[in-house]
Structure formats: structure tokens, C-alpha cells
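Asker: what's the 3D shape of this:
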Amino acid sequence: MRVVITGGGTGGHVYPALAIAQGLKQAEPEAEILYIGTRRGLEADVVPRAGLPLATITVQGLERRRIWRNFWALARLGRGLAEAYLIVRRFRPDVVVGTGGYVCGPVCLVAAVLGIPVVLHEQNAFPGMTNRWLARVAHTVCLTFPEAAKFFPRGAELVTTGLPVRPEILRAQRAEARERLGIGRGDTFILSVGGSQGARSLNRAILPVLQFYRGQPSVRILHVAGRQGYEVLKEEAQSLGIDMDKNGNITITPYLYEMDVALAAADLVVGRAGASFLAEVLVRGLPAVLIPYPYAAGNHQEYNARAVAHRGAAVVIRDHELKSGRLLTTLQSLLAQPSRLKAMAEASLRLGRPDALERIVERILAVAHRP
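Answerer: The predicted structure follows:
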């Protein structure tokens, strides 16, 4: 079996694609997989590192603000279509899998014209423009959130599978993780994540939280400030008397390599509402306070957060509301209501889909082997 996987630009498109590739290789070790991306996207770096062959095409996305630049984008699209045609025709895949991003457009369109079935995976509750358009030629669209279904054209075959999470997230044991982090049995552990690049508004909003809970040993807080915001936040925390050597219940770090350990140990999570992060939070059955990134394309993070909150697993705070101190009051309210936290955790666990990868791979194999 031969499979083309395409998706690019950001980690939200690339990492699910890599997880699907790994799942396909586990299901069919003899399968040949080719990844098609661009030279400028994240895939150009991480796909070869993952041991997958990478072919690239020339394409760029359309811009909403500088409309005049779209003439150049359309010219590149023509070139990208020609390059995609040559690659797909030469490789002769049984199925093409797209995970979003503008590189998917030419590849999946060429596949459809050549009669090769296309399977899409949509990560967000508000689908990206490329996937919404490609759904017209796709055989199947796998959804992370059922709420995304209403945005796709009528007649598209939709199935809710969830989003694949890293195996280590599923394997981590809570008791071992808490012991490793030195968290007592009766302590409450709050994990706050601003993202790998940091989130200035969240870093500012966490300061009153750290100040309020400093020196309270029954509440442990780990805040991931991001590499860009770490030094500034650390200085501001110290100016407020938050000394991590003395206030041992508070930890600020620029980056968190062992997210699997932190999630396994956590009682409550604070963070953005990217699809991959949310999938990990839900599969661990964690209650969450979500602050959607307001500048995400199509405001898709707010759609993600609202979908989770609608089912009782999260509280949503909009980014501009952080200035009013709402993060601290929300955390105080939640920690004062153990029964509510328990109900949120149960709702989160119901939403989690630990079998997402298996379901996606199963659908891809069914399409690939169909006569």
C-alpha cells in the first residue's frame, strides 16, 4: 500500500500528520508513505527528522489583508498544482491523507482529479478554509469536534474520530508523576501553560494568582511562561515577593519538556485552546480554564474552547477579560468547589478519545483497500 500524507505550515497540521503516518506504519509495516509539504513550513524540518521521505511543492496561502499579494499566491498555486501532479502521478498512492494547511489544496485536488481517494482530518471546531473547500472532493472527513460538521458542505461524509495524542501522554501514571514532582497526596496541582512561545497576556494574568497562592503548600502551581517571556515574568514575580527558592509551591519555567508527567499529575489546567493541547487535556480527563488565543485564524481557538465548555469540561475566559483579574477569581471559585471540579473532570474524560489514532487509521485503510 502507498500513502501520500500532506499538511503543513504549523504544528497543528504537521504533528497530527506525523502521528497518522506512525499509526499507518504500525498497522501495515510494509506500507510506503510519502509526505508532501513545502520548503518553508515546519514540515521541512520535522518530517525528515521523523524518518519520512519528504517531497515539496511551491505554494503559499491567501492573505485576508493585503489582497494584492494574492495575485502572486495564485501564480504559485498554478506551479504547485503542476508539481503536485508530477509527484502524485509518479508515486501512485492508493490514498491521500490531508491534515490541513494550504499545501493540502493542490495535492488533494490533483489526487481527486486522478481518481485517488482523499481522506481529510480536521483538528478544530471551526474548520480551516482549505479543508472546508476540499471536503467537496474528499471521500471522508475525520473530525476532532462534532461541532465542526455544520461548517462542511452538505453531502460530505463526516466521522468524528478525535485527534491523535502522543503515546507518552496516554502511558503516564498519575501516582508516579506526582511522586516525581514532589506533590503530596492531598495537594492541588495547577498546571498553567502559555505555549512554547509564551503568551504575554497569560503571563501577566498569572502574577496575581502566584501572589495569592504563594506560601500555601497545599496548592502547587507550575507555570510555563515560554522562552520569550520567561525572564520578564521571573523579574516581575520577584518584585512582588514571589521568590521560588522561598515559595517552594510555585515554579516558573520557560519550557516544559515532560508535558506527559505534568498532565498526569495535574488537578486543573490553565491554557490556550489549540486542538492538540486540548486533545491531551481531555484524554487525561482534566478540568480546564481555557483562554483562547484571540488572533488564531478564524478565531478557531474560541470555537474549540466553547465546544469543550458546552459539555461542562471547561470554563472559558476571553483574552481581554484577563485584565479584570478574572483568572484569579475563577481559580478561587473552582478550588472552593471540589464537587464541581470532579464533575468537570468526568466530563473531560468523556470527551477524550484515546483511540483517535486507531479510528483514523482504520478509516484510511478501509478507503485505501476499497475496490
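
Asker: when you work out contacts or count neighbours from here on, use the C-alpha atoms and nothing else.
Answerer: Will do.

Asker: now do the residue nearest to residue 259 when sequence neighbours are not counted against residue 26, distance only.
Answerer: Among residues not flanking residue 259 along the chain, residue 169 sits closest, at 7.8 Å (CA to CA, 6 or more residues apart in numbering). Plainly put, residue 169 is 18 Å away from residue 26 if you go by CA to CA, to the nearest Å.

Asker: I have a second one here; can you model it like the first so I can compare?
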Amino acid sequence: MRVIFAGGGTGGHIYPALSLIKKLKHNDPDIEVLFIGSNRGLEKELTQELGIPFTSLDVQGLRRSFSLSNFKTLFKFVDSVSKSKQIIRNFDPDIVVGTGGYVSAPVLYKAARMKKKTIVFEPNSYPGLTNKLLGKLVTKVAVSNDDAKQYFPSSKIVFTGNPRSQEVYEESLAQKKHQSLKQEIPQVLIFGGSLGALQINNAAEEMIRQHDFKNIKIIFGSGRKYYADKKEILDKLNEKENVQIKPYINNMAELLPNISLIVSRSGATTIAEITALGVPAILIPSPNVTHDHQTYNAKSLSNENAAILLPEGELTSKKLYEMIMNLINDHHRLSEMKCKSFSLGERDAADRFINLMKELVGENAY
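Answerer: Prediction:
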């Protein structure tokens, strides 16, 4: 099988594709893959680390209000469609998979027009405009939340779950085989997503400065830009007992099995990762995303008592500290949240997705 994956910009659009590529390669080393990403996201670095062939397109999003930059956006889209045609023609894929981000639009649009088998992956409970439009053109729409089904043609919808969840779960099982000692104190991960989150970072930094942590360990992933801007301050805080501050969490699958509580945004991939393992969460949705979809994502957990939803407008260092300590010290509630979260996980999502790919190209499913 020859597969083109298109997606990028943030980890939520990249990691599901990487999970699928790893699984495909594990099952069949002869599978040929090409990753098409943006020229500004993390995808180039991450694909290079894994030895995945990569090429980029120069694309950007439309502004909601009138802006002259929208003319530039449209020009870049038309140019990217033309380049996508050449890439698709040269690589000649059996199937093209889009996992989100602006770059997936010209690639999937052109692939569909060229009569290639196509899948768009919608990880959120509320899809953005791009995926809604692509859903009318592609062969199938893979979703990981039942709430998203209403926005796409019913004949095209396949529930797969988020492929990232299976990778995280399987890595945690492998890790358990090599762990014999139980961790001494609870570990709390504070993480604002692959690009960092300013309000979460500010609250976490102030909390770490104001408090000592004798009975819990704080792991804080700030994002590279924030860390670079405040390196001297964060390096000093990093010297405190039971505090670990990192520019970027690049080993989430290894880290999560040891986490007692996570404080994070509620992007779809983060939701997939924490429910795969049943990690209790304080979720702080980003207010700067299309149609407030992170709030929808967070509510899918908080409504089931698997997480606590904390609006960003209510976030302070004092409230964050109190919520963390109250949960860590409430073993019954933490255990209940863990069970509820685990019950929502999709731990065979990559297999489901790959079976869909195989069915579309006429190969035998697993």
C-alpha cells in the first residue's frame, strides 16, 4: 500500500498520523508513506526523527473578518492545490488521509478530484469549516466522537476513535513490563499543548514560585517559546524540590502512565491520550479555537465525571493550586475519575482506522 498523510501545524493534527504510520510500518515494513505538512509546524521535525519522507506546502487559514491577507490565503491555496496535484501524481498513492490543519485541505481536495480514495479524520466533537466542506468530497469521514456525526453525510461516517489512543495504551503496557517499583509520590503534569498556553503557563509559573511541593511532583511542559522567553526564571524554578520544567513534552506516551493528575488544554488528541489510560484531568479549554470546540471536548469528559472543566477566565494560580491539592488528597474521587476516564478510551482506534483504509483500497482487513 502507498499512503499520503496530510496534516500539521499542531500536535493534535500530527500525532494521530504518526500513530497510524508507526502501526502501518509495524504491520507491514514494505508500506510506502509520504507526509505532507506545513512549512511552519512541528511535523517536519517529528517526521525527520522517525525517518518518514516529508514534503511541505505553504498554506495559511482564512480570517473570519475581512482582511487583505485573505487574498494571499486564497492565492496560497490555489498554488498548493497545483503542487498537490504534482505530488499525488508523482507518488501515486492508493489512499490519501487528512488529519487536520490547513495543509490537509488542498491535498484532500485535489486527491478527491483525481478520484483517489480519501479519508478525512475529524477528532473533535464539533468539526471546523474545512473538514465540513471536505466531508462532502472525500470517500469516508473517520470520527472519534459520536457528537461529530451529525455534521457529515451519514453514508460516509465511520467511527474509528483517535489512533493516538492505541499507541499510548500499547506503549504503557510495554512500559509496565519493565517497571517493578511503585512511584513514591503522586505526579502532576501541567501541559498547555504542543505550542504551550500562556494563561496556563502564567498560573503554573506563579504557583510553583509561591509553593513548595513535598508530597507531590510537578512536571510542567511550558512550550518552547515560553521557555525561551523566560529561561532564566524557569531554570531557577526548576531547581526547586519535586519540580521539573521542560520546554516540550516529547515523550507523552512514556510519561502519562506515571501521572496521577493532568492539567491541560482539551484538544482532541490530549483527550484521546488521557482516556486511553484513564488519567484524571483538570481541563482548561482554549477560548481561541474555532466554534469553541475544546469546550465541547472537555464537556464530553466532565459530563461523565472523568474530568473537571475549568474555564480559562476563572484560572488563577491560587485556584489551580487548590484544585490540584484537593484532588490529589481525595483518593476516592481521583480513583472514580480514573475509572470513568478509562471507560471512555478507544484502545483499538489505530486498528479500526487501518482496517478502514484496507477496505477502501481492497486489501484484507485484520
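
Asker: ok, residue 169 and residue 26 of the first structure, which is more surrounded?
Answerer: Neighbours were counted for residue 169 of the first structure and for residue 26 using other CA atoms under 10 Å; residue 169 has more, 20 against 12.

Asker: run through who's touching the helix of greatest length in the first structure.
Answerer: With secondary structure taken from DSSP state H, the first structure has its longest helix at helix 70-91. Outside helix 70-91 of the first structure, the residues that touch it by CA atoms under 8 Å, 6 or more residues apart in numbering are 2, 4, 55, 57-63, 106-107, 110-111.

Asker: likewise for stretch 183-196 of the first structure?
Answerer: 178, 202-203, 217-227, 254-255, 262-263, 265-272.

Asker: please report how far residue 100 of the first structure lies from residue 184 of the first structure.
Answerer: According to CA to CA, residue 100 of the first structure and residue 184 of the first structure sit 42 Å apart.

Asker: more neighbours, those two?
Answerer: residue 100 (29 against 14).

Asker: can you give me the strands in the stretch 151-300 of the first structure?
Answerer: For the stretch 151-300 of the first structure, the strands defined by DSSP state E, counting those that start in this stretch cover 158-160, 188-193, 219-224, 250-253, 268-271, 288-290.

Asker: from those strands, which stretch is densest packed?
Answerer: Most buried of these by mean neighbour count (mean count of other CA atoms under 10 Å) is strand 288-290; its value is a mean of 28.

Asker: matching residues in the second structure for that one?
Answerer: Across the second structure, the stretch matching strand 288-290 of the first structure (TM-score structural alignment) is residues 281-283.

Asker: ok, and what's touching that stretch?
Answerer: With contacts defined as CA under 8 Å, 6+ apart, stretch 281-283 of the second structure is touched by 261-266, 274, 298, 306-310.

Asker: which pair of those spans the longest distance?
Answerer: Within the contacts of stretch 281-283 of the second structure, two members stand farthest from each other by CA to CA: 274 and 310, at 16.6 Å.

Asker: pretty sure residue 151 of the second structure contacts residue 131?
Answerer: No: applying CA atoms under 8 Å, one finds residue 151 of the second structure not in contact with residue 131, separated by 9.5 Å.

Asker: give me the more crowded residue out of the two.
Answerer: More crowded of residue 151 of the second structure and residue 131, by other CA under 10 Å: residue 131, with 24 against 16.

Asker: give me the mean deviation of the host helix or strand of the more buried one from the first structure.
Answerer: Secondary structure assignment for residue 131 of the second structure, by DSSP states H and E: helix 129-135. Superposed on the first structure, helix 129-135 of the second structure shows a mean distance of 1.4 Å to its aligned residues (mean CA distance after the TM-score superposition for the first structure).

Asker: centre of the chain to that helix, how far?
Answerer: Centre-to-centre, helix 129-135 of the second structure and its host chain are 19 Å apart (CA atoms, centre = their mean, to the nearest Å).

Asker: so what does that helix touch, helix or strand wise?
Answerer: helix 104-113, strand 117-122 (3 or more CA pairs under 8 Å, 6 or more residues apart in numbering; DSSP states H and E).
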